[in-house]
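In: the amino acid sequence is not available; the structure is as follows:
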């Protein structure tokens, strides 16, 4: 165990206390063989006092929560699926929160929905973080033990069952991981060593990946990456908010993470994908390493979401203030980024850098109509489907799924869910719960929302109302059928084409046309009737537009997918 801050360390193994000896580099060793099922913790001496018994920062199991003893796990698992993986190109991702996706709120509950997801057209599920957090209810971004699995979801054994079952169903699995901060509840790492470096990300103290003694913290992260990809057989990782990493070394931690993924791919023959969430609009993340980039498989692109959301919803507050025009949407569909070295009034500065669409394939950009962030980081956690008509919802889906980028759904959007997805937590410290609630209200007040609308994150009712309701209404069945058809057509028409430079995007008075030589989407992004100068054979529409040989008449929020 790495504890350079400690003067002395002892191991508590079940009811036995064992002295540990110091080795080089701040590491301590106990001469015992770790056997599966052992419960243990560490006690640190600071020169005056011994600490309470603390969980292992590198624990792989916390049966009694983040404050309890750690448990030695057996990495062996009887895998059954013969899975060869698949490239990111052509995939359809589905983001879900294990605790609210099903009534069970467990990995086994997700297993029960795999057939539904496969029939919908999903090729990979993306799990929001599953590392242990304080309490039983949390989005997962307050994790404190980066190699363990939340016991309430089913622990490490349950997670492996899910991955194995998904692979047997022909579905890949991506895990959302947080390496930019530790959660506030159960975070004892700072008692062991310099896991953090001062300063705040807004969610917690900055993780020490570039400062003094940061080599071991980097190794901690890279060992976590290898565990998820190799032992748990995840097909990829989604890196949370990489713009908040204090990454100033000559070798970026993202580049090193990609090297681990490449090594696991080479050893197993199964592709592993690293996808970043970034607010930097920096194409270096997805540029190949021989071109000076980090070589990541993909990154989320909020600009496309913002451009589409503002037009359909009419919202222009906070970070939406720079969007709202058809020209903005067209620019993002042509090149991914709206801010590509241009001025952002929201940021008050020039932002971003253009993507070279001739060298970066379109599938490296992950797009969506909404995400856990874009829904949950609203005052009430209200979904777009709670505010838009079915025609508007399906129109947004058509724009995303007919684009060449890698699409991602957020759980429930495919049937127009009417349950919110609010922010929730259940810290074991009531003061933390109070501070979290107050912080959310201040944040929303600055964005123009009424803080009275913000539900208490620690109230169990906030979590319960965020569970999906799987009892579809007739209207929801129609929306679900439309999503399923759009995803089928995306696959059969081969709309996930790599060469973004060949995509045609044109706009007119209220309309947008996007497509290739053989197929084109014509969409009315307004509440008035429009006539667009594109005609052909109607392949699909959610409504009944008037399609001619040379033009198409669309009612408010209508679209037509045409064969030229």
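Out: Looks like it arrived, so ask away. Predicted model only: the values in this text are computed from it and were never measured.
In: please count neighbours and contacts with C-alpha atoms only from this point.
Out: OK.
In: quick one, what contacts residue 399?
Out: Listed by C-alpha atoms under 8 Å, 6 or more residues apart in numbering, the contact set of residue 399 reads 521, 523.
In: how about the one 4 residues further on?
Out: Taking C-alpha under 8 Å, 6+ apart as the definition of contact, the neighbours of residue 403 are 333, 495-496, 514-515.
In: kindly recompute the last result at 7 Å.
Out: 495-496 (C-alpha atoms under 7 Å, 6 or more residues apart in numbering).
In: now do the helices in the protein.
Out: For the chain, the helices defined by DSSP state H occupy 98-101, 107-111, 114-120, 155-168, 189-192, 214-226, 253-268, 302-313, 326-335, 372-376, 390-401, 430-446, 460-464, 474-492.
In: ok, residue 469 - how many residues close by?
Out: Close neighbours of residue 469, defined as other C-alpha atoms under 10 Å, add up to 15.
In: residues in contact with it?
Out: residue 419.
In: redo the helices of the chain as a markdown table? Include distance to residue 547.
Out: Shown next, in a markdown table, are those (distance: least, C-alpha to C-alpha, whole Å):
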| stretch | distance to residue 547 |
| --- | --- |
| helix 98-101 | 39 |
| helix 107-111 | 42 |
| helix 114-120 | 28 |
| helix 155-168 | 41 |
| helix 189-192 | 63 |
| helix 214-226 | 51 |
| helix 253-268 | 47 |
| helix 302-313 | 23 |
| helix 326-335 | 22 |
| helix 372-376 | 34 |
| helix 390-401 | 17 |
| helix 430-446 | 44 |
| helix 460-464 | 45 |
| helix 474-492 | 19 |
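In: okay, one more to line up with it:
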């Protein structure tokens, strides 16, 4: 597949390829001397041209019908989303012998580069990789790193999908990060946004109909099935190939794919997964694909279907959170019952087509028992579940240690793929707020009002444009060394070790037997080598162990009896 944007064709030439159907003229304009280098149109809407080889660091724009704009396929925007594009050398990560991590073995850690460390850079995050290895993590999932406006953003407002956000570092820094992760036994997965462009700095529409009108939270959707969609499809497929092959990521998590609309004969989502699997076969390594679909549709991971390896499943999170905390608004409106937790552990989907969804107002979902355990990524926290709360508060900060550790025990005891959100493993209490750094006053005010409307006037959320919201969201690593933080961290390490060994929550729904007793609040999860007892009540329970089982790990903070299970605690037992 030919590239888009700039590439070094050979030792003597650079080549540009830009999609701009219906335009009258295109030219590459070099910043240094203002020289213009015309491109030639083909009938399919693609424009191409050769120039003498451009050195790395060369700044340029693409003039479309006389209007000089950044390259939609820019690889670097050193002066921001409104500035010129830069020619860069992108070298793929080189990790001899590395074959990746299979979805069925994954322990995922989701992190945001800007708040993971004080520096907020790839280089600083790289220094923390041995810590993640020692924790037991084997897959690091980065929130989007494509260029976005200003200094700070979650990343879902990206406008140059091939460009690394300059504030995170250089392409060499990213290469070093991926290679260092591989040396520690960690795969690196990138979160990509293929459902919309950000609201500021997106000039793609001046070149081609990249978007179309649609009912989404962000306005226009990507044009995968309207007029001139073939070049748009190629642009996004090439972006997927670029991150996996030219950069060297081990997989992709795709944001909100249920809002990717396509009526073409082969859905673009299937084209994405087919391409990823073809690259994996050719390079003889594991490349995993994860979908955020959130409609509990088993066809997302089925073949025939979209054929993703896994999809984010929020039902266990919502069931646990609503039942443990009593919160039944917003995300948790469909949940709160004891049986919801039991069903989520047993079959993955609580909303399985048999219950009216109070958010969408239709019978949402399919039967999770028709899926494999490794097709579900589960959690008690992620960037959305924390960051879209009015105050960005974490579970442990608002509802305490006992409920937070009970929740993560249920996640690990389930047969599904567990995911942690950065900092939860040592009990981080700093919020993860929504933050941005747009320069357009109308967009800034729109974000402020949107956040207020989203929380329904119950509280006033922190100003997303204030830099203080970004700074407040940074992890406080000193907490990991405190007495309380070290205790939580040790519990997480032991949980993860049991999970990776296959003793706790083996990745097979048939091998995990879940029982619930609503009268007492006790849920038991039995696997061949472990028995997990979880007390979801506010009373101590008499829990004499069945014959042949002995205690192995308790979430309780103090000494406990082998026969007593304190409120909101878990006890993991092993066979004698």
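Out: Yes, it's here. Just so we're clear, the structure is a prediction, and the values are computed from it rather than from any experiment.
In: TM-score of the superposition?
Out: Laid over one another, the chains give 0.94 as their TM-score (TM-score structural alignment, normalised by the length of structure 1), with 546 aligned residues with a C-alpha RMSD of 1.6 Å.
In: just checking, what residue in structure 1 corresponds to residue 137 of structure 2?
Out: Taking TM-score structural alignment, residue 137 of structure 2 has residue 122 as its aligned residue in structure 1.
In: and that match, how far from residue 115 of structure 1?
Out: Applying C-alpha to C-alpha, to the nearest Å, the value for residue 122 of structure 1 to residue 115 of structure 1 is 10 Å.
In: and these two? which has more neighbours close in?
Out: Taking neighbours as other C-alpha under 10 Å, residue 122 of structure 1 and residue 115 compare with residue 122 leading, 24 against 15.
In: wait, isn't that one in contact with residue 93?
Out: Yes - contact criterion C-alpha atoms under 7 Å: residue 122 of structure 1 and residue 93 qualify, at 6.1 Å.
In: okay, and the common contacts of residue 122 and residue 115 of structure 1?
Out: Counting by C-alpha under 7 Å, 6+ apart, nothing touches both residue 122 of structure 1 and residue 115.
In: nearest residue to the middle of structure 2?
Out: residue 191 (4.6 Å; C-alpha atoms, centre = their mean).
In: doesn't residue 254 make contact with that residue?
Out: Yes - between residue 191 of structure 2 and residue 254 there is a contact under C-alpha under 7 Å: 5.8 Å.
In: neighbours of residue 332 of structure 2, just the number please.
Out: 21.
In: ok, now residue 205 of structure 2?
Out: 11.
In: excluding its backbone neighbours, what's nearest the equivalent of it over in structure 1?
Out: Superposed on structure 1 with TM-score structural alignment, residue 205 of structure 2 falls opposite residue 190. Once flanking residues are discounted, residue 190 of structure 1 sits nearest to residue 196: 7.0 Å by C-alpha to C-alpha, 6 or more residues apart in numbering.
In: isn't that neighbour right up against residue 210?
Out: No - taking contacts as C-alpha under 7 Å, residue 196 of structure 1 lies outside contact range of residue 210: 10.0 Å.
In: coming back round to it: excluding covalently adjacent residues, which one is nearest to the equivalent of the residue nearest to the centre of structure 2 over in structure 1?
Out: Per TM-score structural alignment, the equivalent position to residue 191 of structure 2 in structure 1 is residue 176. In space, and not counting its chain neighbours, residue 176 of structure 1 is closest to residue 238: 4.5 Å by C-alpha to C-alpha, 6+ apart.
In: gap between the match of residue 205 of structure 2 and residue 362 of structure 1?
Out: If you go by C-alpha to C-alpha, the gap between residue 190 of structure 1 and residue 362 of structure 1 works out to 41 Å.
In: try residue 191 of structure 1
Out: For residue 191 of structure 1, the distance to residue 362 of structure 1 - C-alpha to C-alpha - is 45 Å.
In: with residue 331 of structure 1 instead?
Out: For residue 331 of structure 1, the distance to residue 362 of structure 1 - C-alpha to C-alpha - is 14 Å.
In: kindly report the same for residue 152 of structure 1.
Out: 38 Å.
In: what about these two, which has more around it?
Out: When neighbours are counted by other C-alpha under 10 Å, residue 362 comes out ahead of the other of residue 152 of structure 1 and residue 362, with 24 against 19.
In: aligned partner of that one in structure 2?
Out: When structure 2 is aligned by TM-score structural alignment, residue 362 of structure 1 is paired with residue 373.
In: pretty sure its match contacts residue 511?
Out: No - the pair residue 373 of structure 2 and residue 511 does not pass the contact test of C-alpha under 7 Å, sitting 10.3 Å apart.
In: about what we covered before: and for the residue lying closest to the match of residue 362 of structure 1 once chain neighbours are set aside, the neighbour number?
Out: Distances taken as C-alpha to C-alpha, 6+ apart place residue 416 nearest to residue 373 of structure 2, at 4.9 Å, with adjacent residues excluded. The number of residues packed near residue 416 of structure 2 is 28, by other C-alpha under 10 Å.
In: which position in structure 1 aligns with residue 416 of structure 2?
Out: Looks like residue 416 of structure 2 aligns to residue 405 there (TM-score structural alignment).
In: and for residue 164 of structure 2?
Out: By TM-score structural alignment, residue 164 of structure 2 lines up with residue 149.
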